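1. Here is the input, now give the coordinates:
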Amino acid sequence: MTDMTSDIAKQVLDASLMHVPFDGWSQTAFDAAVADCDVNPVVARALFPRGAVDLAVAFHKRGDAQMQSYLAADNLSDMKIREKITHAVRTRLEVCPDREIIRRGTSLFSLPQHVPTGAELIWDTCDAIWTAIGDPSTDFNWYTKRATLSAVYSSTVLYWLGDESVDNSATWEFLDRRIENVMQFEKFKAQARSGPLGKLMAAPLAALSRVKAPEKRRDFPGQWRGPTT
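-> Modelled structure (predicted):
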């Protein structure tokens, strides 16, 4: 993708954020953003084939990229693992410019036809978090960590959308409780390997040990990664 194309995609996405709080991630918002930027509708549709849905996807991925940038600049070395996860999730929520935009996105990705896309976005966010905090997993743990964090992240977003407490204090307390659930699960997995339960779980764990994390080959020819924003 050329720099010019990337710039047009960014302009359309930026323009859409003025309309989404009122019209949602809809065709109306998409058309208004394209008109605001004086972009050829054919070009806009080429950049965002599904219209507003792809705009919402681009917005979410922009938030992930911003979170990764902030985390890369932070000193996480002295934090415990649960502190790193909590900090990362808070950072991801705090980069959101407008809660109503997130609310509209949640509504969009709760529609049956868009649920798979929404689930993929949440998974990618949690993968970005684990990667940013230095998770070394290459086996089945790679999957379980992202699955449990996906549940934590999605439930925290929903709680945050309805939170009216000062400085979102209620959300951060909710997040702490959910992270504790994750830590308890990780503790259980460790006990399953080394404790008395390990003997009973030996065969299943041996099978799971052969499961490997996917290779991140995302740059091979012909793969469409969507507009860069």
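2. going forward, measure contacts between C-alpha atoms and count neighbours the same way
-> Will do.
3. mind listing what Trp172 touches?
-> Arg90 (C-alpha atoms under 8 Å, 6 or more residues apart in numbering).
4. hmm, try it at 10 Å
-> Trp172 sits next to Thr86, His87, Val89, Arg90, Thr156, Tyr159, Trp160, Arg178 when contact means C-alpha atoms under 10 Å, 6 or more residues apart in numbering.
5. Following up with a second sequence; could you model it the same way so I can compare the two?
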Amino acid sequence: MPITAPDPAKLDLLQAALPNVAFDGWSPATFKAAIEATGIDPARARALCPRGAVDLAALFHTEGDRAMVEAMKGESRGSRRYSEWVAHALRVRLDVVEDKEAVRRGTSLFALPHLAGDGARLLWGTADAIWTALGDTSDDVNWYTKRATLSGVWGAVVLFWLGDLSDGHVETDAFIDRRIADVMRIEKLKAQVNANPMLRPLTGPLGRLMGAVKAPRTGADPRVPGMWRMGADR
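-> Predicted coordinates:
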């Protein structure tokens, strides 16, 4: 799904907040300092960010997704295998991060129980941005499984990267390759199961059931994640 452009004033608040995040985290103190630094009316700042610095932390994440999409424009898969193409996009997403400590603080913030749902949505959003940047055209249940799988991979990659002290993050590169290899093994196993004639009485009906699941329509109500269709189009 396209990432909508935020209000410029909200971006100003984010840029003013970042120097304080390493010291105060994504906290009320950081949000207050950002308001003072920008001179934005506090009432407008609260209208833009009802949850204060939490909304700025979410914006920091989605702006990283936007930067990744921009960096991927004009790139082509070339001779890369599809798994290598996905791994490349994950590396680009890491490369566009300009403040590692802000990511660390944000990871801790969205791990809190009352914000875990927001954290999951941000992970899903990154996975969706990556698949969209790669030109994914799936419109069935694969739309969901691709994003669910990549969300898990991305979450693990970020945690590893935050603790990686190797030169040029070479250990993170190797970790990405291992995680993608794990996913490919799962996909290979799924293909073997679907091709097994002994399992067809189970996989056949399940496949038809999954075929009724459709990806979200462009411009659909964001509260409705997808579309369920039984039988022919209506």
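6. returning to that earlier point: would you format the contacts of Trp172 of the first structure as CSV with secondary structure and neighbour count included?
-> What follows is the contacts of Trp172 of the first structure, written out as CSV (DSSP: H, G, I helix; E, B strand; the rest coil; neighbours: other C-alpha atoms under 10 Å):
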residue, secondary structure, neighbour count
Thr86, helix, 19
His87, helix, 18
Val89, helix, 22
Arg90, helix, 17
Thr156, helix, 20
Tyr159, helix, 17
Trp160, helix, 21
Arg178, helix, 20
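7. Kindly reformat those residues as JSON lines containing distance to Ile102 of the first structure.
-> Shown next, in JSON lines, are the contacts of Trp172 of the first structure (distance: C-alpha to C-alpha, whole Å):
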{"residue": "Thr86", "distance to Ile102 of the first structure": "20"}
{"residue": "His87", "distance to Ile102 of the first structure": "19"}
{"residue": "Val89", "distance to Ile102 of the first structure": "15"}
{"residue": "Arg90", "distance to Ile102 of the first structure": "15"}
{"residue": "Thr156", "distance to Ile102 of the first structure": "13"}
{"residue": "Tyr159", "distance to Ile102 of the first structure": "12"}
{"residue": "Trp160", "distance to Ile102 of the first structure": "10"}
{"residue": "Arg178", "distance to Ile102 of the first structure": "21"}
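8. List the buried residues of stretch 49-58 of the first structure.
-> Gly51, Ala52, Val53, Asp54, Leu55, Ala56, Val57, Ala58 (16 or more other C-alpha atoms under 10 Å).
9. now swap in stretch 204-218 of the second structure and tell me
-> Gly211, Val213, Lys214, Ala215, Pro216.
10. For the nearest residue in space to Val54 of the second structure that is not next to it in sequence, grab the count of nearby residues.
-> In this structure, Val54 of the second structure finds its nearest non-sequential neighbour in Trp26, 6.2 Å apart by C-alpha to C-alpha, 6 or more residues apart in numbering. Trp26 of the second structure: 25 surrounding residues under other C-alpha atoms under 10 Å.
11. you'd agree Trp26 of the second structure is in a helix?
-> No - per DSSP: H, G, I helix; E, B strand; the rest coil, Trp26 of the second structure lies outside any helix segment and is coil.
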